[in-house]
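Peer 1: Sequence and predicted structure below; questions after.
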Amino acid sequence: MLATVLAGISLFGCGIQAGALFMFHMGVLPTYKKVDIPTWMRIHVSMDRSIERFMPFLNLTTGVATLALLFMSDSAESVVLRIAGLCCNIALALLSELVNVPINKKVKKAYEAVAAPVGAAGGVSVAMDDSELAGHRAYWARANSWRTTVICVGFALYVIAAFV
């Protein structure tokens, strides 16, 4: 019974992450790439505030449930598949924390500098030009594509593990 609940948590958490990142990749990212830099910054900062509240929690919950399942699995195949899926969750966390989060912070600082009233303290030191921000946007988009790929693969592995 506990293994079934943990498998459900693992599938649910990873499924939400994979679905959210896939939808973002297919639906939002093309728009991100087309809009001007100030518009992109405003949308990016606004969305990041919402997303950063639940994605790390989902990834951690999925990882913990999967880790516990490794000690309860019925077959060697499901253990191997879950280990591979867990590696995908770890890859998602690493890509997020090492690439996307630092860029998100830079974009937020630049956005706040642009949005700050004239003469506000600290605004000038963090301002970036559009070409630098465009470079950050392109790098962020590439990393996000990799994040989407690894978590979708992880979800597929978890689904297969549930049926072997």
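Peer 2: Thanks, I have the structure now.

Peer 1: rest of the way, CA atoms for contacts and neighbours
Peer 2: Fine.

Peer 1: What separation is there between the residue nearest the centre of the chain and Leu133?
Peer 2: The residue lying closest to the centre of the chain (C-alpha atoms, centre = their mean) is Ser96, at 5.5 Å. Distance, Ser96 to Leu133, by C-alpha to C-alpha, to the nearest Å: 18 Å.

Peer 1: Is it correct that the residue nearest to the centre of the chain is in contact with Arg147?
Peer 2: Yes. Assessed by C-alpha atoms under 8 Å, Ser96 is found in contact with Arg147 at 7.5 Å.

Peer 1: hmm, back to that, the residue nearest to the centre of the chain: what secondary structure?
Peer 2: Judged by DSSP: H, G, I helix; E, B strand; the rest coil, the three-state class of Ser96 is helix.

Peer 1: how near is it to Ala113?
Peer 2: Counting by C-alpha to C-alpha, the gap from Ser96 to Ala113 is 24 Å.

Peer 1: before we go on, here's another structure to hold up against the first:
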Amino acid sequence: MSVDEVLGTAVLLGSGVTAGVLFAVALSVLPALFAMPTGTYVYAHKLLGRNWDPTMPAVVLCSTGLALALAVVAEGAGARVLFAVAAVLLLGVSAVSHLANVPINRRVKAVADPEALPPDWEDPRPLWRRWHLLRTGLALFALALNAVGVAAL
């Protein structure tokens, strides 16, 4: 197996997990969270985020690095461009996560008692969903470009 094939398999695995997780959250988790009363949502949000936070940034950034590596070592200008654009898109996923979704997550996690929300509490679900759908779209597009790039190897 060549270096390109190993990197290609790894970038598909990483970008596939990224896109799959974000798609699953958009498809199923978000509608469930929107159906909950606010206090229950805050409690559920805290539980759901416990294992995503340490894992997903590593998966996204490793996938970005793999796409960048392929942009450098892949034969053929077309494949290199596809991997470079996919890396930029995955970097966008990371940027949206860290600059938009994570601050919202911190605000929700800071609520001491989900049943006694402060009077100035603003429900973050609509804003969180908009940012999440953006990063989901970026991740799906990155996966598609990585797949076309791997097929071109």
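Peer 2: Received, thanks. This is a predicted model, so every value here is computed, not measured.

Peer 1: for Ile104 of the second structure, what are its contacts?
Peer 2: Neighbouring residues of Ile104 of the second structure by C-alpha atoms under 8 Å, 6 or more residues apart in numbering: 124, 128.

Peer 1: What strand or helix carries it?
Peer 2: Under DSSP states H and E, the secondary-structure element containing Ile104 of the second structure is helix 102-109.

Peer 1: Tell me roughly how far stretch 137-151 of the second structure lies from the first structure on average.
Peer 2: In the superposition with the first structure, the average deviation recorded for stretch 137-151 of the second structure is 0.5 Å (mean C-alpha distance after the TM-score superposition for the first structure).

Peer 1: so that stretch matches what in the first structure?
Peer 2: Residue correspondence for stretch 137-151 of the second structure in the first structure, counting by TM-score structural alignment: residues 149-163.

Peer 1: which of the residues in that stretch are buried?
Peer 2: 149-159, 161-162 (16 or more other C-alpha atoms under 10 Å).

Peer 1: gap between the two ends of stretch 70-84 of the first structure?
Peer 2: Note: stretch 70-84 of the first structure ends 11 Å apart using C-alpha to C-alpha.

Peer 1: what comes up buried for it?
Peer 2: Buried residues in stretch 70-84 of the first structure, counted by 16+ other C-alpha under 10 Å: 70, 73, 78-79, 81-84.

Peer 1: any idea how far the lengthiest helix in the first structure is from the chain center?
Peer 2: Ordering each helix of the first structure by length in residues (DSSP state H) puts helix 130-163 first. Chain-centre distance of helix 130-163 of the first structure: 7 Å, with C-alpha atoms, centre = their mean, to the nearest Å.

Peer 1: and what of stretch 21-30 of the second structure?
Peer 2: 10 Å.

Peer 1: Flag every buried residue along it.
Peer 2: For stretch 21-30 of the second structure, by 16+ other C-alpha under 10 Å, it's 21-23, 25-26, 30.

Peer 1: now swap in stretch 126-136 of the first structure and tell me
Peer 2: Under 16+ other C-alpha under 10 Å, the buried positions of stretch 126-136 of the first structure are 127-128, 133, 136.

Peer 1: Most widely separated two among these?
Peer 2: Spanning the widest gap among those are Ala127 and His136, at 13.5 Å by C-alpha to C-alpha.

Peer 1: Identify the contacts common to these two.
Peer 2: Counting by C-alpha under 8 Å, 6+ apart, no residue touches both Ala127 of the first structure and His136.

Peer 1: what's the angle from the helix or strand containing Asp4 of the second structure to helix 125-152?
Peer 2: Asp4 of the second structure belongs to helix 3-24 when assigned by DSSP H and E. Going by axes from the mean of the first three to the mean of the last three C-alpha atoms, to 10 degrees, helix 3-24 of the second structure is angled at 160 degrees with respect to helix 125-152.

Peer 1: Next, the mean deviation of the very next helix or strand once past helix 3-24 of the second structure compared to the first structure.
Peer 2: Downstream of helix 3-24 of the second structure, the first helix or strand assigned by DSSP H and E is helix 30-35. Overlaying the first structure shows helix 30-35 of the second structure at a mean distance of 1.1 Å from the equivalent residues (mean C-alpha distance after the TM-score superposition for the first structure).

Peer 1: Give me the buried positions along helix 30-35 of the second structure.
Peer 2: 30, 33.
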